[in-house]
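Q: need a structure here:
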Amino acid sequence: MIIKLVSKENEWNRIYESMPEFIGKIYYSFNYFEALRANNEGTPSAVYFKTENGFIFYPFLIKNVPNLLAQGYADIESPYGYGGPVIIGCDYKDIRQYIQEYVNLMHEQRVIAEFVRFSPFLPINEVFKETYELSLNRKTVCIDLNDSFAEVIKGCTGARKRNYKRACRDLYLETNYEINQAKNIFKNLYTKNMNRLEADNYYYFSDNYFDKLLELPAENISLNIVCTYDRTPVAAGIFLKDSVSVHYHLGASDLNYKEMQPASFLILNTAKEAIGEGKKAFHLGGGVSKDCDDKLFRFKKGFSDQVLNFYIGKKVYDIDKYDLISKNWQKITGKTPEIHLHYHYL
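A: Got it, this is the predicted structure:
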C-alpha cells in the first residue's frame, strides 16, 4: 500500500491516462487544474492511494488560510465543476484504509477543512457518506447522446422543439473567429450576464483563467458562438470535453435577442456536434438552486428528462483551529458565515 501527494505534471498525467474513460473525466486533468491555478484558486495537488487491488485518485486545490487569520494552515477544495475521489478496483477494506491514511495525511499537511463537489456521474461510496457531511446541492440535467440527433430533438419538450425551429431560421454557429477574438466575444457576453444577475465575485473569472482554459487541447474544449446572419454574436458557450462526454462549463447570451432563442440553438447544436464526435453524454449542469421550480433548471430540463443528483461534502479536520479562524473572520468582516470555507473572503 502507498499513499502520496502528486503535484508534478508527468506523474499526474500518467495516473490520469491509466484511469478508464468515464463521464466527467476532464475535471480530473492536470491541464484543467492549471487553469484554476491561473485564477488564483489554489495550488493543484492530488492524493494517490495504491493497493494490490487498484488505486484511488483524488485531485483538489490546496489553499493557505489567510495569514491575517492564522499562519501555517491550509484547506482543500474540489475544482469549479465536479470532483471527489475516483475509485479504481479497490474493495471496501481498501477504501477504509484509504480514509485512515488520508485523514493522517491531512493532519500532516495542517489542513483544517475540506469542501468536496462530488461528481454526479460517480457513485458516492458508503465510506465517504460516513466520512463527510453530505448534502444535496442541486439536481443537474444530462442529454443522452447514444442515439441520433433526431432522437435528442424527440426527447425535448414541445417548447424547446419550437424554440429550436424558430432559432434555425435566424441563427448559425460561427466557426471562423480567431481564438482571441472568440475569447473577447465570450467574455463580453459573459460579463454582461454576470452584471445583470449581480453575481458573486467568484463567478467573474480572470483573464489568466480564460487564457489558460483556452490552451486546453482541442479535443478537450470548444468555444461555440451563435450569431445572427448579419454576424452579430448573440450567445456563446465554453464546453469541456473528454473522450465520452461534453460539459456545459460557462455560457451567456444577449437578452436583446432572446426571442430568437439563441440559448436553445447553442445547446442543441453543441449536442449535434458532440454526437458527430462520438460522445455519449452532454451534461448541462443544473439551476442556481436545488428548487425544482428554479427557472434555469426548468429551462435545461426541457432538453432531457435525465436528472442527476449533485452532492457536496464538508469536513473539518481541526475543529478548534477552524472555529478560531471563523470567529476572527467574523470579527474582522462583521459577517455571518454562509459557506464552509468562508474565511478566504476578507
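
Q: For the rest of this, base every contact and every neighbour count on C-alpha atoms.
A: Noted.

Q: which ones are touching the closest residue to residue 33 other than its chain neighbours?
A: Spatial nearest neighbour of residue 33, chain neighbours left out: residue 44 (5.9 Å); criterion: CA to CA, 6 or more residues apart in numbering. Residues near residue 44 by CA atoms under 8 Å, 6 or more residues apart in numbering: 7, 30, 33, 34, 37, 59, 60, 61, 62.

Q: next up, for comparison:
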Amino acid sequence: MQRLIPASERDDWRAALAPLGALDPSYLPEYHLAYALRVAHSRPLLWHFSSDGQHFLYPFLLTPVLLGTVATPYFDITSVYGYTGPIATTADSRFLAAAWAAFDGYAAQQRIIAEFVRFSPFNRNQGFAHPQASVLANRTLAASQLPASDPPASHQALLQSLGAKTRNMLRKAERAGLVARELPLPQYLPQFRALYDATMERHQAPPFFRYDDAYWQQLLALGAQGLRLFGTFGRCTGGRMTAAAMAIVHGASGLYHLGASGDEGAGPGAGNLSLFAMSCALMDSGVGFLNLTGGRTAAPDDPLLLFKRSNANGTAVFHIGQRIVDPPAYNAVARQWQQLRGAPPEAGKVVFWRF
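A: You can find the predicted model right below:
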C-alpha cells in the first residue's frame, strides 16, 4: 500500500508515524505546517509505503520549480528546516527496494526533478536514503545524552557532564540572582517574541530568521507537551525576561528550536541558565536526546556552535542528501536557468533555484 498524507490531516499523519517509535520532533505534522508557511507554494506531505507489516515513511515539502518569476512544469522535494528524511521499520534490502521503486513511480508522475534531504541525528536515518542519493556529513551539532531522570541527582550528573567554564557561568548567574523556569504558552509568547526579535536585530540576522504571526500560531498547535519555553529572570533587570530557550519535543527526543538573550546588561550566564533549565526539565519529562543544533556556518570554530557545545555534553553529526531525480528534465531546467541568468547554476547545489 502507498498513500500521501497532507500535514493538515494531523491525526492520520501521527498515526502513520506511530509504528516507527521514537522520532525526531521535526517529523511532526504541526512543525511541517509551520515551516511550509516559509516556503512559497509548498505543500507538506508524508509519503507512506507499507508491505507485510513493515512501513516506510518520507515527509517532505513538495514545491513547484520556479526560476525567479518563470514557471516550469516541474517540482522539487525538500526536507523542512530541521531533521527528518526517509525512515523505515526495517532495513531489509528487498523491502527498501520496493519502497523506493514505488516512490520513484510517484515522483515520475508528479514530475519531481530533484530532492534535498536533511537527516536526523537522533534517528540516524541516512542509511535509508535513496540508492542514487549523494549523502554527505555536513557539520557537527551540539547534543546532550541526558541521564535517566532522578532529581536532584540527575540534575547534578548533567551539571558535572558540562565543561568547567559553563559550570562557572551557571554559578555566576545564581550569585547574580538570576532564576530560570519553564513558562506557560501562549501567555509568555509575546515576551519571548519581543526578546527574540531584539536578539535578531542586534545580530543583524537575515530575514529567514524572522517569524510572522502565522508561524507562531501554527507552532502553538504542538501543544503544551510539544512546544516548551524556558526563561531567565533577575533582580538586576527589574524582573523582565533576559534570556530564553524554546524546544520542540516528541517522546524521548528534544530539539532546541529558538533562543534569545538580552544585551550585556542581562546578567552573567543568563543564556547558560535558560539552556540548563531546559535540559533538566526535558530530562525530567523523559527526553534522553537533546539536539542543541549547530552554528551559523559549518565551521568547527563557529562561535554559536562553540556556545552550544559548551552547554551540551556531547556532539552529533548532521548529514544531508541530494539527488537528481529526473536527469533529462533537470538538465533542461539548468539550461533554461543559464539562458535567463547568463551563468550556469552554482556547482554542488542540486536545488539551485532556491538555495
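
Q: Check the contacts of residue 44 of structure 1 and tell me the two furthest apart.
A: Spatially, the most separated pair among the contacts of residue 44 of structure 1 is 30 and 62, at 14.2 Å (CA to CA).

Q: max-length helix in structure 2?
A: If you go by DSSP state H, structure 2 has its longest helix at helix 93-110.

Q: How far away from the center of its chain is that helix?
A: In terms of CA atoms, centre = their mean, to the nearest Å, the centre of helix 93-110 of structure 2 is found 26 Å from the chain centre.

Q: follow-up on the earlier one: any idea which of the contacts of residue 44 of structure 1 is the one closest to residue 318 of structure 1?
A: Nearest member of the contacts of residue 44 of structure 1 to residue 318 of structure 1, counting by CA to CA, is residue 62, at 15.7 Å.

Q: Now do the longest strand seen in structure 2 against helix 93-110, angle only.
A: Scanning structure 2 for the strand with the most residues, using DSSP state E, yields strand 54-67. In terms of direction (axes from the mean of the first three to the mean of the last three CA atoms, to 10 degrees), strand 54-67 of structure 2 departs from helix 93-110 by 30 degrees.

Q: List the buried residues in strand 54-67 of structure 2.
A: 54-67 (16 or more other CA atoms under 10 Å).

Q: Ok, stretch 164-173 of structure 2 next?
A: 166, 167, 169, 170, 172, 173.

Q: most centrally placed residue in structure 1?
A: residue 81 (1.0 Å; CA atoms, centre = their mean).

Q: Quick check: it touching residue 24?
A: No: applying CA atoms under 8 Å as the test, residue 81 of structure 1 and residue 24 come out as separate, 9.2 Å apart.

Q: Matching residue 272 of structure 1 against structure 2, which residue comes up?
A: Under the alignment (TM-score structural alignment), residue 272 of structure 1 pairs with residue 280 in structure 2.

Q: Counting neighbours, what do you get for residue 345 of structure 1?
A: Close neighbours of residue 345 of structure 1, defined as other CA atoms under 10 Å, add up to 9.

Q: I meant residue 79 of structure 1, not that one.
A: Neighbours of residue 79 of structure 1 (other CA under 10 Å): 23.

Q: Ok, residue 13 of structure 2 next?
A: Neighbours around residue 13 of structure 2, by other CA under 10 Å: 23.

Q: Just the element for it, please.
A: helix 10-17 (DSSP states H and E).
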